[in-house]
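# Predicted coordinates and the sequence they were generated for:
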Amino acid sequence: MGPGGGFPHGDWERDIQGISDWLVTEALGRVQVRPLLAGFCDSLNAAGLPIVRAISALSTLHPMYVAHTYTYVRGQGNVTSDIPHGAHNTDAWQRSPLKPMFDNDMTECRYDLTDPKQVAPYPLLAEAQGLGGTDYLGILTPFQSDEELPDGVQHLDGLMTSWVTDREGGFSAKHLRALRRLVPRLALAAKMAKREETALNIVTAYMGRDAGCRVLSGQIKLGDGEVIPSVIWYSDMRNSTELCEVLDHADYLAALNQYFACSAGAVMEAGGEVLRFVGDAVLAIFPIGDGGYSPEEACAKALEAAWRAEAKLVEANALRRDGGLMELDFGLGLHVGEVMYGNIGVPARVEFSVTGPAANEVARLEGLTKETGHRVVVSSRFSDNLDLPWRSLGMYRLRGVAEEQEIFAPPSAH
């Protein structure tokens, strides 16, 4: 990945212009940051600007991470890592060579890696020195002006980069001019990649990955969707009214999120798609067919998630007992059927979800968990897909369904 057209040409100005043009072209396409950084660094090396290591930290809008980092080492490619929220309080940041740049509201810093006094306070500089580094340049390219930032926040959104050369004597004057010219263009391309990633992060967090990808690909109008066969999961927290009455708002939300960690968390770990949180209920699917699982695989994954949810519940309740808190419980129904997977609502406010008789039936099925005294119950359509020692709970008529159905309880987890 990098400039084409016979690059490098052996002409410094022409090669730097070629890298600049390539960055703009990448910004206009569907760019990804990791190969972009690798291609940029390889191109600099080919043009005669030796880069032995480069690190880019790109801020992101994500519920768990404040930024993604991309580390390039010449001859080794690059690796990525995530910076969690609150990382500015860690020892690693306190000892970062870039911290003084932030503290002094600067956009550039430089260290002579041949000077032991400059290297000593910063472990990252010692690592760069170990790669043969002679010079270090840090550049911050903000995506917002100071006027656009909230009071007390500096450079909330942007690309932070560091560049290490192993050239004897460090970066030359023309090397520094080239980096100062090109890094903003690199930041532009990274910003465009970030916008796509941010959109995906948001829709994934609020809608689930599959539904979010469908929306981003254009399924946004009321009625857009398709009929798909799925295993349908519907779980509901028990005694939620009692919990709501005895707990204050914050403690109730904490309990609710603990339950969701057990139920929805288990679904996601098993490869399912959480579609909605309906009050204190979880609606999820394990798609069958194109792009999904076989019926047997989908049922096996859903049952694995059910067992995992019960195991998580045991762990959560142990912690709650230790804290003198009321224990949690839930009921779960598992069913197989065709559902309408798409946008419902009104033209100006739509929601991506599943509808149809099978979706209604699984909610009715979950209601039988209290009546039967079993936390997990499944329909015969579900149990027929797995050769297991199911326990029949008898024939039941689900509300709104004409025919009686045989209901089963699954065996315990192995």
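Yep, that arrived. Bear in mind that the values here come from a model prediction, so they are computed numbers and not experimental data.
# Going by C-alpha atoms from here, please, whenever you check contacts or count neighbours.
Fine.
# after the longest strand along the chain comes which helix or strand?
Longest strand of the chain, by residue count under DSSP state E: strand 330-346. Using DSSP states H and E, the next helix or strand after strand 330-346 towards the C-terminus is strand 349-355.
# to the chain's geometric centre, what's the distance from that next one?
The chain centroid and the centroid of strand 349-355 are separated by 22 Å under C-alpha atoms, centre = their mean, to the nearest Å.
# A further structure is provided below for comparison with the first:
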Amino acid sequence: MDAVTELSRWMMTEGRRSGDPVKVVSRFCTELIAAGVPLWRVNIGQRFANPLLIAWGVVWTPESTESYDVTHDVMLTDSYVGSSFEYILAHRRPLHKSLRGLDPEADHISYHEFAEAGGTDYYATLLYYGDESMHGCTFVTQSDSGFTAENLQMIEASLPGLSCALEPVTMRKSSRSLLRTYLGDGPSDAVWNGSIKRGERTSLEAVVMFTDLRGFTALSDRASEEEVFETLNTYFDAVVQAVEEAGGDVLKFMGDGILSIFSVADGSSRAGQCRQAARAAQEALSGLARVNGTRAETGRPPLDIGIGINAGRVSYGNIGSPGRLDFTVLGAAVNLASRIEGLTKSTGHSVLASTAVAAAAPDLFASCGYHSVRGISDPIEVFCLRGPGA
């Protein structure tokens, strides 16, 4: 067991400090092999505290070591139901199973896949963390003799060291993924780094895009809660995907409104970000058209949105009370984007932009004349996005 002692020492020192799960798992597996454990495939699964992702992990084979993510949807499929991960987490005990003589009907498909690839024996067990959470790991061998009792003893003896190395990685990944889920990439990085505290703000040049769902109040009054949530989620999916693929950050959901920004920083230009915002708006409309095609098949009315785009200086940061903060973006440029979006109702155009945006991308926009907006004494010129549906 001297090899396990040395491996544990490395895990609790250099491995823990590395913050690199691929490096940690690779070292874990190679050291166990050197100690006589005949590993062929190892999967170290880590559970997430995240509404979008439920787990992540690292798979080791002699050829490569790779990380992966697991969404909540996977937990409802045959990939998880009936698997060893489900078993050990439900029963809170290890599972040792021969891969020879499997039952075609009763045994999980993963066992058959490993057996077909040459696997002979399988072991699944648990990692325990300081917050009382449990995580799973599986081991497969191609050895003719399978895993011996001594092999399994060495694996179990090395798991506390592995937990010590991976727990801080898991905690950091969970925290960062939560921030990214609720704040977007740019703002989450700023909050994580501690560069934006309560009351502090960052001023920057940005293109602001405000999106609103038409007829939401009427939908809320006549539809069930389930339908309202399903409708919002499909609408959010279309817009968020379009914004993120164009390099923007979705900062906030406000009822049925979506506030997004395209920061002019790190070498990007205002003209370039105006074009990206226009691209996002067009893609959002295309995505919504696909949603409406599906809705039409089930006899539901189409969804309609309005999008307002403006460019200028904005300030973002944390605001709120000492015990509860909200990350938001403020400024005249944000207000005008919202008010321009409001004009889509009367102009008949789904996407409208300010002069600041149209001047930066004149080939993408056409003038829709001058219109009065609340808070500005003189009418302003607004521009519609060229192209179908805009």
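Happy to help now that I have it. Quick caveat: nothing in here was measured; it's all calculated off a predicted structure.
# circling back: Provide the aligned range in structure 2 for the longest strand of structure 1.
Counting by TM-score structural alignment, strand 330-346 of structure 1 falls onto residues 305-321 of structure 2.
# ok, now stretch 378-385 of structure 1?
Taking TM-score structural alignment, stretch 378-385 of structure 1 hits residues 353-360 over in structure 2.
# contacts for the matching stretch?
Residues outside stretch 353-360 of structure 2 that contact it (C-alpha atoms under 8 Å, 6 or more residues apart in numbering) are 207, 270-271, 274, 308-312, 337, 340, 364-366, 381-385.
# Average separation of the match of strand 330-346 of structure 1 from the aligned part of structure 1, please.
Average distance, stretch 305-321 of structure 2 versus aligned residues of structure 1 after superposition (mean C-alpha distance after the TM-score superposition for structure 1): 1.3 Å.
# In the stretch 101-250 of structure 1, what residue spans correspond to strands?
Here the stretch 101-250 of structure 1 has its strands, by DSSP state E, counting those that start in this stretch, at 108-112, 135-142, 158-165, 225-237.
# Isn't residue 52 of structure 2 up against residue 69?
No - using C-alpha atoms under 8 Å, residue 52 of structure 2 is not in contact with residue 69, being 10.3 Å away.
# Quick one: neighbours of residue 330 of structure 1, just the number.
Counted with other C-alpha atoms under 10 Å, the neighbours of residue 330 of structure 1 add up to 24.
# how much space between the nearest residue to it once chain neighbours are set aside and residue 364 of structure 1?
Once flanking residues are discounted, residue 330 of structure 1 sits nearest to residue 237: 4.2 Å by C-alpha to C-alpha, 6 or more residues apart in numbering. To residue 364 of structure 1, residue 237 of structure 1 is 15 Å away according to C-alpha to C-alpha, to the nearest Å.
# just wondering, since we're on the alignment partner in structure 2 of residue 400 of structure 1, how far is it from residue 333 of structure 2?
Aligned by TM-score structural alignment, residue 400 of structure 1 pairs with residue 375 of structure 2. According to C-alpha to C-alpha, residue 375 of structure 2 stands 12 Å off from residue 333 of structure 2.
# same check, this time on residue 244 of structure 2
21 Å.
# Which of these two has more residues huddled nearby?
residue 333 (22 against 16).
# burial measure for whichever residue in structure 1 pairs up with residue 219 of structure 2, as a count.
Aligned counterpart of residue 219 of structure 2 in structure 1: residue 243 (TM-score structural alignment). Around residue 243 of structure 1 there are 17 other residues, counting by other C-alpha under 10 Å.
# Quick one: map residue 49 of structure 1 onto structure 2.
Checking TM-score structural alignment: residue 49 of structure 1 goes with residue 37.
# Count the residues that sit near the nearest residue to residue 121 of structure 2 once chain neighbours are set aside.
Leaving aside its chain neighbours, residue 121 of structure 2 sits nearest to residue 98 (4.5 Å; criterion: C-alpha to C-alpha, 6+ apart). Neighbourhood size, residue 98 of structure 2 [other C-alpha under 10 Å]: 17.
# Same question for residue 51 of structure 2.
12.
# ok but it is inside a helix, no?
No - going by DSSP: H, G, I helix; E, B strand; the rest coil, the assignment for residue 51 of structure 2 is coil, not a helix.
# What residues does the aligned partner of it in structure 1 make contact with?
Using TM-score structural alignment as the criterion, the counterpart of residue 51 of structure 2 in structure 1 is residue 63. Shown in contact with residue 63 of structure 1 (C-alpha under 8 Å, 6+ apart): residue 205.
# rewinding a little: and the strands of the stretch 101-250 of structure 1: which comes nearest residue 274 of structure 1?
Closest approach to residue 274 of structure 1 among the strands of the stretch 101-250 of structure 1 is made by strand 225-237 (8.9 Å; C-alpha to C-alpha).
# Check the contacts of stretch 353-360 of structure 2 for burial and list the buried ones.
207, 270-271, 274, 308-312, 337, 340, 364-365, 382-385 (16 or more other C-alpha atoms under 10 Å).
# three-state assignment of the match of residue 400 of structure 1?
coil.
# okay, now it: neighbour count?
9.
# distance of it from residue 326 of structure 2?
Distance from residue 375 of structure 2 to residue 326 of structure 2, by C-alpha to C-alpha: 25 Å.
# Measure how buried residue 24 of structure 1 is and give me the count.
Neighbours of residue 24 of structure 1 (other C-alpha under 10 Å): 14.
# Show the contacting residues for the alignment partner in structure 2 of it.
Alignment note (TM-score structural alignment): residue 24 of structure 1 maps to residue 12 of structure 2. Applying C-alpha under 8 Å, 6+ apart to residue 12 of structure 2 gives the contacts 161-162, 164-165.
# Which of the residues you listed sits closest to residue 120 of structure 2?
residue 162 (24.6 Å).
# nearest residue to that closest one other than its sequence neighbours?
Residue 162 of structure 2 sits nearest to residue 11 (C-alpha to C-alpha, 6+ apart), 6.0 Å away.
# swap in residue 104 of structure 2?
residue 112 (7.9 Å).
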